[in-house]
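1. heads up, no residue letters with this:
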């Protein structure tokens, strides 16, 4: 039997990230028992004390056990905790030595959504890949520069440490773990019961690009503003270098440091974000939108669009424009 410990953290935890995994693994036990088979999962809610944590001012979650009472566990699930990142980490720091100890003893770890901030605070993610909610990308890169954040991924799996992308994509990680611990058929059963699309790999279609502006490099901020206001034009690195009196190499270095994007990447992402909004809210066809955002090469536009969003322009429009017309 697999022992699963779901943390009951302090602070504004996302209740669904506690209830969801608890529900799925206990429901699998019910499925098995209904067929005369033994349960596979022993699921426990684990806190720093047995006092209930109150979330959203309404919901009390009572831990089954404290960390001191859990001698051995196969998987520790770290839910998302919202609010001020530093305060959340401070409030839950007593979990960290226990998480590290259990990992060293053979436990696997899984963070859900922005639970990645707590997992990264243990130091166990250094040099490893990690996913989190796309909206928290800039904060995560700033706070944990030694972690390889893969902002477009829904699932990462490195040496018994797992993470999921944003919000409800944690269900895809739960299915992934369920398949690993049981088999494909059981994962398909859970997928159908909970109505979760299986094998999603990317959260790119959901990402809304918002350039990193929480830095102190004012000339780079001005360069970002220029790109965002003139994305429909052809903008070059040399043009920006001349405009803001910064050497080309220095501009590229400072831009990458400040925004986590090269200048070219930033220009592309601003253009594609504008194209996405047009596809969502207008009846323009692919060529019209492409021209509006400053592309003249159809192949280049389609390639860049799919690279950034994970969908073709037509696929994106089909998904998000309710008044979609045949193109």
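-> Good, I have the coordinates. Everything numeric here is computed off the predicted structure, so don't read it as measured data.
2. going forward, measure contacts between C-alpha atoms and count neighbours the same way
-> Will do.
3. in contact with residue 126, which residues?
-> By C-alpha atoms under 8 Å, 6 or more residues apart in numbering, the residues touching residue 126 are 120, 146, 147, 148.
4. ok, the second one to residue 266 distance?
-> What it means is residue 146. For residue 146, the distance to residue 266 (C-alpha to C-alpha, to the nearest Å) stands at 22 Å.
5. the more surrounded of the two?
-> Using other C-alpha atoms under 10 Å, the more surrounded residue of residue 146 and residue 266 is residue 266, with 21 against 15.
6. so that one, which of the three states?
-> What DSSP: H, G, I helix; E, B strand; the rest coil gives for residue 266 is helix.
7. now swap in residue 54 and tell me
-> strand.
8. what about the strand or helix carrying residue 177, distance to the chain center?
-> Following DSSP states H and E, one finds residue 177 within helix 170-181. The chain centroid and the centroid of helix 170-181 are separated by 15 Å under C-alpha atoms, centre = their mean, to the nearest Å.
9. who does that helix touch, helix- and strand-wise?
-> Where contact means 3 or more C-alpha pairs under 8 Å, 6 or more residues apart in numbering; DSSP states H and E, helix 170-181 is packed against helix 16-34, strand 161-164, helix 184-194.
10. run the last query once more with 7 Å
-> Judged by 3 or more C-alpha pairs under 7 Å, 6 or more residues apart in numbering; DSSP states H and E, helix 170-181 is in contact with helix 184-194.
11. alongside the first one, take a look at this:
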């Protein structure tokens, strides 16, 4: 059965905080049908407090397909960011707040963008849980919801079935993550390639969660991760690392896998590929040099691993990204040149 996603249409919302997630989910369905001849995995419904058209930021109007009272149960709810101070809108959204609470209690996953996180906090669902919101409203949010564990240094937080994204771009990162969970890594990567992969950071690199691999209690594994993040380009002697951490190699491997759901070699490979991806995006260093710089001593092996992870060869990935960046820089340079635009 398809996963049912309810996208909320609210007055004075940021339109991109719902249109971008909807486009990503549509792209996932399209890629599934094109690649695997499967049916849609996402069924998306746009719902409002009523079916009356709502005016969003910029003066546009959006007409909901249905009202929330007609949705008895849904798998996931996308909550948009609200323009300016969200407290001004909450008084008119009390019925929605109660509906969100009911849906969450029935098993729905909640995903809020920016100031839309206030709706979940208003329902009391974030008490004693981590959350984030738009940076401009950190102080305001903390004042109104002192029991929420506000994570000011994370763009995405997870507390069980509640996800908070600090911005519209972070909501896009979150949607890509969901596509990967439900449709698989291959489809998620294909969708990512359609949505500005040159500026995206992965969900795993920016989110905070009660169950985040970087937040668990095994201090030995955490120390190993920190060491690997700082020394991924080196040739790692796993027995020496285990000895440095005062455990046997067998114990180290077992505890690392138990804590992160992957062996240390796979974790290291992902670190190296992520670093290579950034170098391909941001530098003119040759692919052979990048392979060596991030710790791959065999360029062919690096290319195979990169394509397996990102579905493009390093050279194809660089062409796709640098072409977009070049176009963007050209526009920026032209706009800032003396004598233009007058």
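-> Thanks, I have the structure now. Keep in mind it's a predicted model, so treat the numbers as computed, not measured.
12. TM-score for the pair, please.
-> Put the two chains on top of each other and the TM-score (TM-score structural alignment, normalised by the length of structure 1) is 0.59; 203 aligned residues with a C-alpha RMSD of 1.8 Å.
13. quick revisit: give me the mean distance between the helix holding residue 177 of structure 1 and structure 2.
-> Compared with structure 2 after fitting, helix 170-181 of structure 1 has a mean deviation of 1.5 Å; criterion: mean C-alpha distance after the TM-score superposition for structure 1.
14. structure 2: matching residues for that helix?
-> Mapped onto structure 2 using TM-score structural alignment, helix 170-181 of structure 1 spans residues 171-182.
15. would you mind listing the buried residues in that stretch?
-> 171, 172, 173, 174, 175, 176, 177, 179, 180 (16 or more other C-alpha atoms under 10 Å).
16. which of the residues you listed lies closest to residue 204 of structure 2?
-> residue 177 (8.5 Å; C-alpha to C-alpha).
17. and the strands in the stretch 51-200 of structure 1?
-> Taking DSSP state E, counting those that start in this stretch, the strands of the stretch 51-200 of structure 1 run over residues 53-55, 59-61, 65-66, 75-78, 81-82, 108-111, 129-130, 148-149, 155-158, 161-164.
18. need the ones you listed in JSON lines with mean neighbour count and distance to residue 272 of structure 1, can you?
-> Formatted as JSON lines, these follow (neighbours: other C-alpha atoms under 10 Å; distance: least, C-alpha to C-alpha, whole Å):
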{"stretch": "strand 53-55", "mean neighbour count": "17", "distance to residue 272 of structure 1": "38"}
{"stretch": "strand 59-61", "mean neighbour count": "14", "distance to residue 272 of structure 1": "41"}
{"stretch": "strand 65-66", "mean neighbour count": "18", "distance to residue 272 of structure 1": "48"}
{"stretch": "strand 75-78", "mean neighbour count": "24", "distance to residue 272 of structure 1": "34"}
{"stretch": "strand 81-82", "mean neighbour count": "21", "distance to residue 272 of structure 1": "29"}
{"stretch": "strand 108-111", "mean neighbour count": "24", "distance to residue 272 of structure 1": "30"}
{"stretch": "strand 129-130", "mean neighbour count": "24", "distance to residue 272 of structure 1": "25"}
{"stretch": "strand 148-149", "mean neighbour count": "18", "distance to residue 272 of structure 1": "22"}
{"stretch": "strand 155-158", "mean neighbour count": "20", "distance to residue 272 of structure 1": "24"}
{"stretch": "strand 161-164", "mean neighbour count": "26", "distance to residue 272 of structure 1": "25"}
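19. can you lay out these as JSON lines showing distance to residue 221 of structure 1?
-> Listed next are the strands of the stretch 51-200 of structure 1 as JSON lines, based on distance: least, C-alpha to C-alpha, whole Å:
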{"stretch": "strand 53-55", "distance to residue 221 of structure 1": "38"}
{"stretch": "strand 59-61", "distance to residue 221 of structure 1": "42"}
{"stretch": "strand 65-66", "distance to residue 221 of structure 1": "47"}
{"stretch": "strand 75-78", "distance to residue 221 of structure 1": "35"}
{"stretch": "strand 81-82", "distance to residue 221 of structure 1": "28"}
{"stretch": "strand 108-111", "distance to residue 221 of structure 1": "33"}
{"stretch": "strand 129-130", "distance to residue 221 of structure 1": "28"}
{"stretch": "strand 148-149", "distance to residue 221 of structure 1": "23"}
{"stretch": "strand 155-158", "distance to residue 221 of structure 1": "32"}
{"stretch": "strand 161-164", "distance to residue 221 of structure 1": "31"}
